[in-house]
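Colleague: Just need the structure, nothing else, for what follows:
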Amino acid sequence: MATQPLNSVILHLLLLASGGGTASAARVFTFNNSCSHTVWPGTLSGNGAAVLGGGGFEMPANTVVAFQAPAGWSGRFWARTGCIFGTANGSGSCATGDCGGTLKCSAGGKTPATLAEFTLGRTEGDKDFYDVSLVDGYNIGVGVTAAGKAAEEGAAGDNCGYAGCVSDVNGRCPAELRVAGASGETVGCRSACEAFGGDQYCCTGPRSSPGTCGPTRYSQLFKTACPAAYSYAYDDSSSTRTCAAGADYLITFCPASISPAAG
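Modeller: The predicted structure is shown next:
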């Protein structure tokens, strides 16, 4: 798959802002790898929607790639790290986010993995919903910015703001949640649900509602590090973003800061 140099993202976003989509038109997801290392984004579509990027692809450091998605598309993206894939059939493995040992994912990534989640509106008057989630743990920072006329003009009740996680959660991850790489370095930070199980951490059983499942000291650690990302299952009010259907989106891996244009 062809990638573009980093400076091309500026031109691409200018084009988005000058035109922008409509709810029934194809939408654009632009991926920007700002990491100092290669990542292998995984894509998973829901509701029978089109598979974007073939399900997964390679992105060297400082490259940009864009895909169109149909109106009504729903799914998630995440970055896989430390991958080794064979050239013959794309089989291999990743240190984090692995989706069954294949380059092109047909299932979700192995936790912990930082997720960017989207549900796009179908028609005019619909809303897009998007977020960055640490509910399944964290592997690298991910940021989402809305672009185009729909994001600029907005509508009553819209919150087309930045969603994401700039901080290095791995650097502050408690020992009991750390996932170590081949050299012993921390490559991921598990959720308390994955590490310990239980209704309290997983919001299951008698704690399967917003009124009965609240933040824990572990989810609060995630929230302190990443205020614009989901820290546990019912962290909706400060984490879900909405935008008028028709916006395009920039997904940045290893964002250096929150974009001023993100609001």
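
Colleague: Every contact and neighbour count from this point should use C-alpha atoms.
Modeller: OK.

Colleague: how near is the nearest residue to residue 69 once chain neighbours are set aside to residue 258?
Modeller: Counting by CA to CA, 6 or more residues apart in numbering, residue 27 is the residue found nearest to residue 69 once chain neighbours are left out, at 5.0 Å. According to CA to CA, to the nearest Å, residue 27 and residue 258 sit 23 Å apart.

Colleague: What of residue 225?
Modeller: Residue 225 is 13 Å from residue 258, where distance means CA to CA.

Colleague: Give the other helices and strands that the host helix or strand of residue 117 contacts.
Modeller: According to DSSP states H and E, residue 117 maps onto strand 115-119. If you count contacts as 3 or more CA pairs under 8 Å, 6 or more residues apart in numbering; DSSP states H and E, strand 115-119 packs onto strand 74-80, strand 127-133, strand 142-147.

Colleague: what comes into contact with it?
Modeller: Strand 115-119 is contacted by residues 72-78, 128-134, 136, 142-144, 251 when judged by CA atoms under 8 Å, 6 or more residues apart in numbering.

Colleague: What is the burial count for residue 69?
Modeller: Residue 69 has 19 neighbours, counted by other CA atoms under 10 Å.

Colleague: To clarify, my last question referred to residue 175.
Modeller: By other CA under 10 Å, 9 other residues sit near residue 175.

Colleague: one more to put side by side:
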Amino acid sequence: MDRLLAVAVAVAVLCLLSGVHSTSFKIVNKCRHTVWPGLLSGANTAQLPTTGFALPSGASRTVPLPRSWSGRIWGRTLCGRDSQGRFACGTGDCGSGEVECGGGGAKPPATLAEFTLNGADGLDFYDVSLVDGYNLPMLVVARGGKRGGCSATGCLVDLNGACPAQLKVASGNGTGRAVACRSACEAFGDPQYCCSGPYATPDTCQPSPYSLFFKNACPRSYSYAYDDKTSTYTCAGADYIIIFCPLPYTSQKVLTARKESAKLLPLVNKTTMYLMSKYASGASFSAWTLPGR
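Modeller: I've put the predicted structure just below:
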């Protein structure tokens, strides 16, 4: 019996040392409508127990995952089944035809939370990206981290109403309300907006007025391909809370609780939030970019 106990303890220690212990995502829906989270594992990464599910307003669900995992999570909206029974979503659709995405990624535009867990130096790397456009406010909070900054990140502002006309996606074949905001790359296909071709390096690909729309509103989010310095965060040994449509006061509560450094960019640009509200009913592109620059 003593020998069996010793073996069990040795196995447990080896698991801890090798980083096999798991972490978790607690996914919370604060939106006033159902959101269908989608999850996609990266190449050569273990698959998760779910790749998509319905999350009603006010509900939450915890998804366990291995420590050495990389992938992304996003929210799908305006989902349902068509006359042939195929499941599809108005934004963030993953093309599987089912609630489970089954290895399919989000069709842009969609707000993405991206993770590489237990990466270099045992750190988790995470960000919220608007590089592929935007469809929902999202907040990522690290809980119980041991090393790294473990800062909250995300985009807490509803950008759909104030989205530039050239990027706006509307329901009802373009005649209804705004439901998403495309990236300039998707909208125009221009290499300078896509950071491709002759613009495929940090020196040649610079922020555009369109990416600055996202950055001004959501200072910690990725706004274009080389926005690394102000958009990637690290933590070690944490679990993560991912909130769709966080309440307006959430950012202040998070920063107060974590006592984050004043050097960090704010989660929300309050001036831009005011402009979003003021011009939500049809702002011109110049109206909201100029005051924030």
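
Colleague: Just give the TM-score of the two.
Modeller: Superposed pair, TM-score by TM-score structural alignment, normalised by the length of the first structure: 0.84. Supporting alignment: 234 aligned residues with a CA RMSD of 2.0 Å.

Colleague: Where does the aligned residue in the second structure for the residue nearest to residue 69 of the first structure sit: helix, strand or coil?
Modeller: Using TM-score structural alignment, the partner of residue 27 of the first structure in the second structure is residue 23. Of the three states, residue 23 of the second structure takes strand under DSSP: H, G, I helix; E, B strand; the rest coil.

Colleague: Ok, the one 5 residues further on next?
Modeller: In three-state terms, and counting by three-state DSSP, residue 28 of the second structure is strand.

Colleague: More neighbours: residue 27 and residue 258 of the first structure, which one.
Modeller: residue 27 (24 against 17).

Colleague: how far away is that one from residue 122 of the first structure?
Modeller: Look at residue 27 of the first structure and residue 122 of the first structure: by CA to CA, they are 11 Å apart.

Colleague: any residues in contact with both of those two?
Modeller: Common neighbours of residue 27 of the first structure and residue 122 (criterion: CA under 8 Å, 6+ apart): residue 71.

Colleague: any idea how far residue 240 of the first structure is from residue 122 of the first structure?
Modeller: For residue 122 of the first structure, the distance to residue 240 of the first structure equals 18 Å [CA to CA].

Colleague: Residues touching stretch 16-32 of the second structure, excluding its own?
Modeller: Identification of contacts with stretch 16-32 of the second structure by CA under 8 Å, 6+ apart yields 15, 35, 55-68, 118, 237-247.

Colleague: what's the neighbour count on residue 32 of the second structure?
Modeller: Count around residue 32 of the second structure with other CA under 10 Å applied: 10.

Colleague: what secondary structure does the counterpart of it in the first structure sit in?
Modeller: Counting by TM-score structural alignment, residue 32 of the second structure corresponds to residue 36 in the first structure. Using three-state DSSP, the secondary structure recorded for residue 36 of the first structure is coil.

Colleague: which residue ranges form the helices in the stretch 51-200 of the first structure?
Modeller: 149-153, 192-196, 199-202 (DSSP state H, counting those that start in this stretch).

Colleague: Those helices into JSON lines, with extra columns for mean neighbour count?
Modeller: Compiled in JSON lines, those are given as follows (neighbours: other CA atoms under 10 Å):
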{"stretch": "helix 149-153", "mean neighbour count": "19"}
{"stretch": "helix 192-196", "mean neighbour count": "17"}
{"stretch": "helix 199-202", "mean neighbour count": "19"}
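
Colleague: and those helices as a markdown table, adding distance to residue 54 of the first structure?
Modeller: Listed next are the helices of the stretch 51-200 of the first structure as a markdown table, based on distance: least, CA to CA, whole Å:
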| stretch | distance to residue 54 of the first structure |
| --- | --- |
| helix 149-153 | 27 |
| helix 192-196 | 28 |
| helix 199-202 | 31 |
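
Colleague: closest one to residue 99 of the first structure among these?
Modeller: Closest to residue 99 of the first structure of the helices of the stretch 51-200 of the first structure is helix 192-196 (CA to CA; 16.9 Å).

Colleague: what's next to that closest one, contact-wise?
Modeller: Contacts of helix 192-196 of the first structure (CA under 8 Å, 6+ apart): 136, 176-177, 201-202, 218-219.

Colleague: Buried subset of those residues as a ChimeraX selection?
Modeller: This is the ChimeraX syntax for the buried subset of the contacts of helix 192-196 of the first structure, where burial follows 16 or more other CA atoms under 10 Å:
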select :136,177,201,202,218,219
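
Colleague: And the contacts of helix 192-196 of the first structure, which two are furthest apart?
Modeller: 176 and 202 (16.5 Å).

Colleague: wait, which of the helices and strands packed on strand 115-119 of the first structure is closest to residue 229 of the first structure?
Modeller: Ranking these by proximity to residue 229 of the first structure (CA to CA) places strand 127-133 first, at 5.0 Å.

Colleague: Where does the closest one end up in the second structure?
Modeller: Strand 127-133 of the first structure corresponds to residues 123-129 of the second structure when matched by TM-score structural alignment.

Colleague: re earlier: mind checking which of residue 122 and residue 240 of the first structure has more residues around it?
Modeller: Per other CA under 10 Å, whichever of residue 122 of the first structure and residue 240 has more neighbours is residue 240, with 22 against 19.

Colleague: Which of the three states applies to residue 37 of the second structure?
Modeller: Residue 37 of the second structure ends up strand, using three-state DSSP.

Colleague: show me what contacts the closest residue to it other than its chain neighbours?
Modeller: Once flanking residues are discounted, residue 37 of the second structure sits nearest to residue 75: 4.3 Å by CA to CA, 6+ apart. Going by CA under 8 Å, 6+ apart, residue 75 of the second structure touches 35-38, 92, 110-111, 135-136, 244.

Colleague: what does residue 158 of the second structure give?
Modeller: So residue 158 of the second structure contacts 136-137 (CA under 8 Å, 6+ apart).
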